[in-house]
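Engineer: here is the input, now give the coordinates:
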Amino acid sequence: MRIAVAKETRAGETRVALVPELVGKLTALGYSVVVEPGAGAGALHADEQYVAAGAEVSEQALEGAALVVSVNPLDPGRVRMLPPGTATVSFLPVNQSLDLVADLRDCGVTAFAMELVPRISRAQSMDALSSQSLVSGYRCAIVAAGLLHRFFPLNMTAAGTIPPAQVVVLGAGVAGLQAIATAKRLGAVVKAYDVRAAAAEEIRSMGAQSIDLELETLEGTGGYAREMTEDRAARQRDLLTPYIAAADALITTAAVPGRQAPMLVTAEMVEQMSPGSVVVDLAAESGGNVEGSLPGQVVRIGHAQVWGGANVPAQMPGPASRLYAQNVVNLVTLMTRDGGFAPDFEDEIVLGSCVTHGGVVRHEPTRLALEGGPA
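Structural biologist: Sure thing, here's the model as predicted:
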């Protein structure tokens, strides 16, 4: 049974869904692995490395494949070329991809979305959202350090003492905690805030100070925060303003997959930051945590440079691809029986991550959205 590794077609995408070192994991399960030429080039994996690992490299990789793996969903033209019964595994942002979901359904393709893998203990090794957020959080701290024209750490020299940079991180999920940890390792003084009660202890465990605004916490489901009222959001912004004004670097990481990112910081708040300060908005692509940030651009608001994230994991394609590929291999392993791809739809991980199967949209919110009902 053949697994095809698709070459990414999204502009700026450098990741690949399978790295050479993990090819053996799939061939040991009984699969043959076929890779499209150049699929790993962006992550610095040459075709020859895949061949040496036991894969085939072919322009016709998708032909006859039982399963196609990719980072981003296949484009509609390629989906329509797949025979019924073919399966795909990729990220698949269903709320922004309803037409593509309809194509997958109508073509009889079984599509699994990595971002829909349930956030349960048994599925941690398949949690691609977390693995890619880890990369993004690290990258955010490095970007902040690179843009800030001063040291992150304290430096005591014969010529005098240079105090450490003051960094504020908003959002303490996987990305936020990694940003905190990286900024701390670079020597900055870090303060962080998250609306979830459990986050305070996690922030402190990273060596940072947890900001306590003395507001009600907003625990949601799946490890995410629930939405806040506008009154609470306004009060939160007022209380955060002095912390942001005193920061040399602000990093914002608050986002929920498939939804608009919450606007945490107004342009007026950024304007109170001192000359030379830096803002890094990881959520710029999904609406932004910072008013005025633009994905893929550095803009100036007041005295601050504001960097908007755009496909941030792709800026570190080596580790991002390695982590994502392991998530994919673990999910495929779960869905393999007797050397073949045989998903058990009684399994909550398989069922939860399935978007389409057998000509039907299995993901209920997406089905309702396609039908025009409440999602």
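
Engineer: CA only for contacts and neighbour counts going forward, please
Structural biologist: OK.

Engineer: any idea whether Gln305 is helix, strand or coil?
Structural biologist: Of the three states, Gln305 takes strand under DSSP: H, G, I helix; E, B strand; the rest coil.

Engineer: what's the neighbour count on it?
Structural biologist: 22 (other CA atoms under 10 Å).

Engineer: how about the contacts made by the closest residue to it other than its chain neighbours?
Structural biologist: In space, and not counting its chain neighbours, Gln305 is closest to Val278: 4.9 Å by CA to CA, 6 or more residues apart in numbering. Applying CA atoms under 8 Å, 6 or more residues apart in numbering to Val278 gives the contacts 144, 147-148, 248-250, 304-307.

Engineer: format those residues as JSON lines; extra columns: distance to Glu48.
Structural biologist: Formatted as JSON lines, these follow (distance: CA to CA, whole Å):
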{"residue": "Ala144", "distance to Glu48": "37"}
{"residue": "Leu147", "distance to Glu48": "37"}
{"residue": "Leu148", "distance to Glu48": "40"}
{"residue": "Asp248", "distance to Glu48": "46"}
{"residue": "Ala249", "distance to Glu48": "43"}
{"residue": "Leu250", "distance to Glu48": "43"}
{"residue": "Ala304", "distance to Glu48": "46"}
{"residue": "Gln305", "distance to Glu48": "42"}
{"residue": "Val306", "distance to Glu48": "41"}
{"residue": "Trp307", "distance to Glu48": "37"}
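
Engineer: one more to line up against the first:
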Amino acid sequence: GLQAIATAKRLGAVIEASDVRPAVKEQIESLGAKFLDVPFITDEEREIAQGVGGYARQMPADWMRRQAELVHERAKQADIIITTALIPGRKAPVLISEDTVKAMKPGSVILDMAVDQGGNCPLSESGKTVIKHGVHIIGEGNLAALLSADASALYARNVLDFLKLIVNPEGGLAINLEDDIVAATLLCHAGEVLRK
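Structural biologist: Sure thing, here's the model as predicted:
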């Protein structure tokens, strides 16, 4: 969640975020996002919100109702909602109800990263992008795993393109000092250090 906030902020987005754990408020605000605060009314809510080992615990039904009302109102204006809420050993809490999806702007996007544990949106489907009530719902629980293959392919392509600049068709080394890329990456040539 925090990484999504940081990335979106760098791209110029206006961000609002919510979390049950009070300690996360400062982290959210330090990244430039507005914290959507759902006040604690009871001592039980305050105690549960502390979490265990850095993870949230299941909040009482009344607090979840208040959070759902706040999220519903804010979701009406959102272009993108990213959900990552998980509770170890339990089904993911529903944060974006079908009624909330119905109230969102057509063309809005929900990225449900908790989909593999039941999802933060009941309309999400694991490994699929679906359109419900005009809203694109991406059900991807392990988004980071998808990036490594793309990053590896991109790196391999860049290495291949670079090798084409310094290897002739016969497979021998052919350094073209006139090529800007080759010249910029060449550290030594003909026994002399060119760059330190």
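
Engineer: related to what we said a few turns ago, could you check which residue of structure 2 pairs with the residue nearest to Gln305 of structure 1?
Structural biologist: Superposed on structure 2 with TM-score structural alignment, Val278 of structure 1 falls opposite Val109.

Engineer: mind telling me what element the residue mapped onto Asp99 of structure 2 from structure 1 is part of?
Structural biologist: Correspondence of Asp99 of structure 2 to structure 1, assessed by TM-score structural alignment: Glu268. Using DSSP states H and E, Glu268 of structure 1 sits in helix 267-270.

Engineer: next secondary structure element downstream of that helix?
Structural biologist: Counting by DSSP H and E, what follows helix 267-270 of structure 1 is strand 278-281.

Engineer: average distance between that following strand and structure 2?
Structural biologist: For strand 278-281 of structure 1, the mean deviation from structure 2 after alignment is 0.5 Å (mean CA distance after the TM-score superposition for structure 1).

Engineer: quick one on the thing from earlier: what residues does the helix holding Glu268 of structure 1 touch?
Structural biologist: 241, 244-245, 290-292, 301-302, 304.

Engineer: inside helices: which ones of those residues?
Structural biologist: Using DSSP state H, the subset of the contacts of helix 267-270 of structure 1 located in helices is 241, 244-245.

Engineer: including neighbour count and distance to Lys191 of structure 1, could those go into a markdown table?
Structural biologist: Below are those laid out as a markdown table (neighbours: other CA atoms under 10 Å; distance: CA to CA, whole Å):
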| residue | neighbour count | distance to Lys191 of structure 1 |
| --- | --- | --- |
| Thr241 | 17 | 13 |
| Ile244 | 26 | 10 |
| Ala245 | 18 | 13 |
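
Engineer: for Ala245 of structure 1, which non-adjacent residue is closest in space?
Structural biologist: In space, Ala245 of structure 1 is closest to Met273, 4.4 Å off (CA to CA, 6+ apart).

Engineer: what lines up with Lys34 of structure 2 in structure 1?
Structural biologist: Match for Lys34 of structure 2 (TM-score structural alignment): Gln209.

Engineer: what is the neighbour count of its match?
Structural biologist: 18.

Engineer: that one against Ala192, yeah?
Structural biologist: Yes. With contact defined as CA atoms under 8 Å, Gln209 of structure 1 reaches Ala192; the gap is 6.3 Å.

Engineer: shared neighbours of these two, anything?
Structural biologist: When CA under 8 Å, 6+ apart defines a contact, the residues bordering Gln209 of structure 1 and Ala192 alike are Ile203.

Engineer: who's in contact with the longest helix seen in structure 1?
Structural biologist: Ordering each helix of structure 1 by length in residues (DSSP H) puts helix 128-147 first. Here helix 128-147 of structure 1 makes contact (CA under 8 Å, 6+ apart) with 114-115, 151-152, 174-180, 182-183, 249, 251, 253, 278-280, 282, 305, 312-313, 315-316, 319-320, 323-324, 327.

Engineer: mind listing which of these are in helices?
Structural biologist: Those of the contacts of helix 128-147 of structure 1 lying in helices (DSSP H): 174-180, 182-183, 319-320, 323-324, 327.

Engineer: which members of the residues you listed define the maximum pairwise distance?
Structural biologist: Maximum pairwise distance among these (CA to CA): 26.6 Å, between Ala183 and Asn327.

Engineer: more neighbours: the two, which one.
Structural biologist: Ala183 (28 against 24).

Engineer: quick check: the equivalent of the more buried one over in structure 2 vs Val38 of structure 2, distance?
Structural biologist: Residue mapping for Ala183 of structure 1 onto structure 2 gives Ala8, with TM-score structural alignment as the criterion. The gap separating Ala8 of structure 2 from Val38 of structure 2 is 23 Å, by CA to CA, to the nearest Å.

Engineer: go on, Ile82 of structure 2?
Structural biologist: On the measure of CA to CA, Ile82 of structure 2 and Val38 of structure 2 end up 18 Å apart.
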